[in-house]
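Chemist: Okay, sequence plus prediction incoming.
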Amino acid sequence: MPELPEVETVRRGLGPAMVGARFTRVTLRRPNLRFPFPERFAERLAGATVVDLARRAKYLTAGLDTGETLIMHLGMSGRFDVALPDGANLSPGDFYLDGALGTPKHDHVVMAMSNGATVTYNDARRFGFMDLVPTDGLATCRHFARMGVEPLGDGLSAQAIARLFRHRITPLKSALLDQRLIAGLGNIYVCEALHRAGLHPELPAGALARADGSPTPKARLLARVIRDVLTEAVAAGGSTLRDYVRTDGSSGAFQHRFRVYDRSGETCTTRKCTGTVARLVQAGRSTFYCTTCQSLPVDRVSPQGRVAHNERTGKRSRTDC
């Protein structure tokens, strides 16, 4: 599933074709994606001008001059192809590693723009969706009402991490993936950020807050490396593993910079570290971490990710990070 850097890369690719342009015709080739299209969807878009194109977590939002906002989610395999007025197509049409993906039979929404560009939404698995909501109610709509802070915005700081995670015994990785706390973080980039911060994925999230609620040094480091990892990934055009490509059809490049993700059994890339990358499963997702520079005392967390009792004292232990 495309994560925040991939969605941001798509947003930047769509901008020149959509912002300032008017929908001259919208063609729906099926009645639904993951959900049915909104009532009179194509009709409501036709004639509307795209005022701005933004991103909220893993969602794209196109503000319209009609007072509505078009919300777009890529799901697992969604992609946008952009054809330019001169006839050049910015996508090779079948770039995905899985040959069934990216083919014309999965072109479900075709948007003709007043500047001559044609934007086509292709989605083999149809887990993506589109919606139209009033712009003045965007923040409180059903998609965003319970969404947490943006990891690339001003809202994510060491203080915010301490406030959000204080008293939580849930594993740190699970807390970071909770979209109600921090919106937009996904499996790949959480693994990479935790490795850079030297934090074990099963550490209780509350360990990043001191007793008085202030952030620990590791909370400050984590806030910084989350931003660093996401910024680097956006600059690299995201990560291409299976389903994701950019709007010009090219693949992202951040996968070549993975330090731990999908590197199980390999030597840690951290300078002077001799540890090995290991894999564990948390909530059905693969987690990759270094057994040495992300080590965790055995009395901190059980194999299931729960706070464990110290075998020697029989008491719960707590050590701020």
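Modeler: Great, that's in hand.
Chemist: rest of the way, CA atoms for contacts and neighbours
Modeler: Will do.
Chemist: so where do the helices sit in the stretch 51-200 of the chain?
Modeler: With DSSP state H, counting those that start in this stretch as the criterion, the stretch 51-200 of the chain has helices at 158-165, 172-177, 187-197.
Chemist: CSV please, covering the ones you listed and showing mean neighbour count and distance to residue 151.
Modeler: Compiled in CSV, those are given as follows (neighbours: other CA atoms under 10 Å; distance: least, CA to CA, whole Å):
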stretch, mean neighbour count, distance to residue 151
helix 158-165, 22, 11
helix 172-177, 22, 10
helix 187-197, 22, 11
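Chemist: Using JSON lines, please lay out those together with distance to residue 233.
Modeler: JSON lines is the format used below for those (distance: least, CA to CA, whole Å):
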{"stretch": "helix 158-165", "distance to residue 233": "21"}
{"stretch": "helix 172-177", "distance to residue 233": "17"}
{"stretch": "helix 187-197", "distance to residue 233": "9"}
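Chemist: Next up, a structure to set beside the first:
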Amino acid sequence: MPELPEVENVRNGLKKLILGKIIIDTHVLWSNIIKEPSVSEFQKKMRGQKIVDIKRQGKFLLFILNDYVLISHLRMEGKYRIEKATVPLTKHTHVVFELDSDEQLRYLDVRKFGKMSLVDKDKLHLHPSIKNLGPEPTVETLKTEDLIKALKKTERPIKACLLDQKTVAGIGNIYADEILYDAYIHPERKGNSLSSDEIEKLKTSIIGIMSDAVEKGGTTIRTYSNAFGVEGNYQSYLNVYGKKDETCQRCQHKIEKIKVAQRGTHYCPHCQKIGR
């Protein structure tokens, strides 16, 4: 958490709140959040930059500025809030951007795992966070041949393939489980064992699940909320994730939980047979 749907909803909220505003100053209260450049250089370069646009690639937020791009990875529990400068900071506030609107864009992170990188605009495509990302999970960008190419030579479990951001950008643990359930594919199936028909179904499930999750505001399992402080709603539509020992809505068998690619993995052993 957050995965693509959550980050996309954060992006949409921030665009409505801070687009066109100018960053007057930046305060870094926890230096480990800033991956590059140095904190002093980061603060210096951010000064006077206008927020021209906010984009997303995979799970990364991209703040497009006059001269730079701020790459922000929320990791487990990072979030942004807009507050008046007079509102006291919470103990989990680690970066504060002073805006010309007498407001502050604040980055909060309970676990302090999030990272920010400031890069030149013309070098964004070369940054390690961005250059190896796979296609976005949309009709326009994700093609069956992309998946066939990514899966045909690997014996890794399909769950691990979906978590690999080089395969498809933005899928994490929650949506990988939901996608495989929707596609009737066992999470331990080897990537190269999937037939062309199964890969086509997998593509359809990836696009459908991710699109639906974006539309419903993402999934709130722990603390996720968007830039307005509103929680996601997709948790009400989850079929397998977090439902160990509950009944599968399709076949009435019990949902099981195993570990795949070192991640807790939920699936229905009747609908998602290993031998398929």
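Modeler: Arrived safely, thanks for sending. These figures come from a predicted structure and were not determined experimentally.
Chemist: Which of the helices of the stretch 51-200 of structure 1 sits closest to residue 124 of structure 1?
Modeler: Ranking those by distance to residue 124 of structure 1, with CA to CA as the measure, places helix 187-197 first at 21.9 Å.
Chemist: what's the mean gap between the closest one and the aligned bit of structure 2?
Modeler: Its aligned residues in structure 2 lie a mean 0.5 Å from helix 187-197 of structure 1 after superposition (mean CA distance after the TM-score superposition for structure 1).
Chemist: among the helices of the stretch 51-200 of structure 1, which is nearest residue 59 of structure 1?
Modeler: Ranking those by proximity to residue 59 of structure 1 (CA to CA) places helix 172-177 first, at 15.5 Å.
Chemist: residue range for that closest one in structure 2?
Modeler: Aligning helix 172-177 of structure 1 against structure 2 (TM-score structural alignment) gives residues 158-163.
Chemist: Check the offset of the matching stretch from the chain's centre.
Modeler: In terms of CA atoms, centre = their mean, to the nearest Å, the centre of stretch 158-163 of structure 2 is found 15 Å from the chain centre.
Chemist: Which residues does that stretch contact?
Modeler: Taking contacts as CA atoms under 8 Å, 6 or more residues apart in numbering, the residues outside stretch 158-163 of structure 2 that touch it are 151, 167-168, 171-173, 176-177, 180, 187-191, 260-261.
Chemist: try it again with 10 Å
Modeler: Residues external to stretch 158-163 of structure 2 that are found in contact with it (CA atoms under 10 Å, 6 or more residues apart in numbering): 147, 150-151, 154-155, 164, 167-173, 175-177, 179-180, 185-194, 206, 260-263, 265.
Chemist: what's the average distance of it to structure 1?
Modeler: For stretch 158-163 of structure 2, the mean deviation from structure 1 after alignment is 0.8 Å (mean CA distance after the TM-score superposition for structure 1).
Chemist: For the aligned partner of residue 134 of structure 2 in structure 1, give its distance to residue 131 of structure 1.
Modeler: Taking TM-score structural alignment, residue 134 of structure 2 has residue 148 as its aligned residue in structure 1. Separation of residue 148 of structure 1 from residue 131 of structure 1 (CA to CA, to the nearest Å): 20 Å.
Chemist: ok, now residue 10 of structure 1?
Modeler: 18 Å.
Chemist: and if you look at residue 192 of structure 1?
Modeler: Distance of residue 192 of structure 1 to residue 131 of structure 1, given as CA to CA: 32 Å.
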